[in-house]
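**Q** No sequence on hand, only this structure:
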């Protein structure tokens, strides 16, 4: 593969997932990832600070959630706003062509305690971003926090279901269903 081909971050992510599956996360080096992608070590470090960030890099998702939450119609309830934000994430980030890579990513993370911890921290960051964005809309703090926690739970459920499936519904549909289930479960409490 030529070095000038587009989507270096995507190529690095695919190469990393391939190597993590073949050799394990700990036994894979940045140099091996870059070479597998047909790139240099310095290109790797232009896109990611370390090999862990190939799995977690970027703030695209938190930024998109924030933009969608803040820009949602004023009359929308907090959970409606979060559903709309998850729709946007599904259209832009969790596309059908990324489903298989997401499943592979989940498998690598599940096999490594350090990565599971990083995934949990990323989830907390997304929850905080949702809560802060809801507060910026004028939602009272306790309501914003509760809605963000419910939204984060629905998001986690949806991501697990969507990335485990081999086809079927898109992420937005899975997320809306999970949010409905979470909402219904809270009514039983």
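**A** Cool, got the structure. The structure displayed is predicted, hence computed values, not measured ones.
**Q** For the rest of this, base every contact and every neighbour count on C-alpha atoms.
**A** Will do.
**Q** hmm, who's touching stretch 53-66?
**A** 9, 12-13, 16, 48, 85-86, 88-89, 93, 105, 119, 122, 125-126, 129-130, 133 (CA atoms under 8 Å, 6 or more residues apart in numbering).
**Q** Put this next to the first one:
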């Protein structure tokens, strides 16, 4: 049900998607949506909780790892985020739309709390990097997140621009196997430059 709603929100927008549309796509009775969620707005909130809990659990695990270096923690968090965008493009289009319209206050509050959790993660890992001498340049963790997520979201929106510029035929396979891998390498390069990180190898 949530996945069907997600696809419709991405394609048509939240306002233009009716409860009837969702029930039809999911092959269920309209009453079931009211029973489980109460409203379309509450359904949207549950969708955000479901999708974003995966990322938050991932960075928590990364932060607590004793086997990863500071740069590995940051790069694993970034590549994990890119993979989630790659595998759930519809959801991240919904995120962009929700932030632009700013209508569902519960969703915006949940997004803000999630962003703060990511800010805390990066603040902690960056501090570890400064303490160890791995990172030479001090950066603001919130602006660092803005740089990274902004790059990823713009990459999602501008994949056709990239393909047109280089004369590449856009296919789902190219987007999945080539384009997003290029985005990962680009972000790793940006991150290392911003932080003043130099590999010892």
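**A** Perfect, thanks for sending it. Since this is a predicted model, take the numbers as computed values, not measurements.
**Q** Just the buried residues of the contacts of stretch 53-66 of structure 1.
**A** Among the contacts of stretch 53-66 of structure 1, the ones that count as buried by 16 or more other CA atoms under 10 Å are 9, 12-13, 16, 48, 85-86, 88-89, 93, 105, 119, 126, 129-130, 133.
**Q** And the contacts of stretch 146-153 of structure 1?
**A** Counting by CA under 8 Å, 6+ apart, 78-79, 82-83, 123, 126-128, 130-131, 179, 182-183 sit against stretch 146-153 of structure 1.
**Q** hmm, try it at 10 Å
**A** Contact partners of stretch 146-153 of structure 1, identified using CA atoms under 10 Å, 6 or more residues apart in numbering, comprise 77-83, 85-86, 123-124, 126-134, 139, 141-145, 154-159, 175-176, 178-179, 182-183, 186.
**Q** Same check on stretch 163-172 of structure 1?
**A** 83-91, 93-96, 98-106, 155, 158-159, 161-162, 174-175, 177-178.
**Q** Are any of those residues buried, and if so which?
**A** Buried members of the contacts of stretch 163-172 of structure 1, scored by 16+ other CA under 10 Å, are 83-90, 93-94, 96, 99-106, 155, 158-159, 161-162, 174-175, 177-178.
**Q** So which bits of the helix or strand where residue 47 of structure 2 lies are buried?
**A** Per DSSP states H and E, residue 47 of structure 2 falls inside helix 40-63. Using 16+ other CA under 10 Å as the test for burial, helix 40-63 of structure 2 gives 40-45, 47-48, 52, 55-56, 59, 62-63.
**Q** C-terminal to that helix, which secondary structure element comes first?
**A** Counting by DSSP H and E, what follows helix 40-63 of structure 2 is helix 70-87.
**Q** Tell me which other helices or strands that following helix touches.
**A** When contacts are defined as 3 or more CA pairs under 10 Å, 6 or more residues apart in numbering; DSSP states H and E, helix 70-87 of structure 2 packs onto helix 40-63, helix 89-101, helix 105-132, helix 141-157, helix 180-195.
**Q** buried sites along stretch 131-150 of structure 1?
**A** 131-135, 137, 139, 144-145, 147-150.
**Q** quick one: residue 2 of structure 2 and residue 97 of structure 2, what's the gap?
**A** Look at residue 2 of structure 2 and residue 97 of structure 2: by CA to CA, to the nearest Å, they are 17 Å apart.
**Q** Tell me what angle the helix holding residue 47 of structure 2 forms with helix 89-101.
**A** Relative orientation of helix 40-63 of structure 2 versus helix 89-101 (axes from the mean of the first three to the mean of the last three CA atoms, to 10 degrees): 110 degrees.
**Q** From the centroid of structure 1, which residue is nearest?
**A** Taking CA atoms, centre = their mean, the centroid of structure 1 lies closest to residue 61, which sits 6.2 Å from it.
**Q** quick one: the alignment partner in structure 2 of that one and residue 34 of structure 2, what's the gap?
**A** Structural correspondence for residue 61 of structure 1 with respect to structure 2 (TM-score structural alignment): residue 55. According to CA to CA, residue 55 of structure 2 and residue 34 of structure 2 sit 28 Å apart.
**Q** With residue 20 of structure 2 instead?
**A** The gap separating residue 20 of structure 2 from residue 34 of structure 2 is 11 Å, by CA to CA.
**Q** One more: residue 129 of structure 2?
**A** In terms of CA to CA, residue 129 of structure 2 sits 49 Å off from residue 34 of structure 2.
**Q** Without its sequence neighbours, what residue ends up closest to the equivalent of residue 9 of structure 1 over in structure 2?
**A** In structure 2, residue 9 of structure 1 lines up with residue 2, judged by TM-score structural alignment. With sequence-adjacent residues excluded and distances taken as CA to CA, 6 or more residues apart in numbering, residue 2 of structure 2 is closest to residue 47, at 5.9 Å.
**Q** Count the neighbours of residue 111 of structure 1 for me.
**A** Applying other CA atoms under 10 Å, we find 12 residues neighbouring residue 111 of structure 1.
**Q** That one reaches residue 117, doesn't it?
**A** No. The criterion here is CA atoms under 10 Å, and residue 111 of structure 1 misses it with residue 117 at 11.4 Å.
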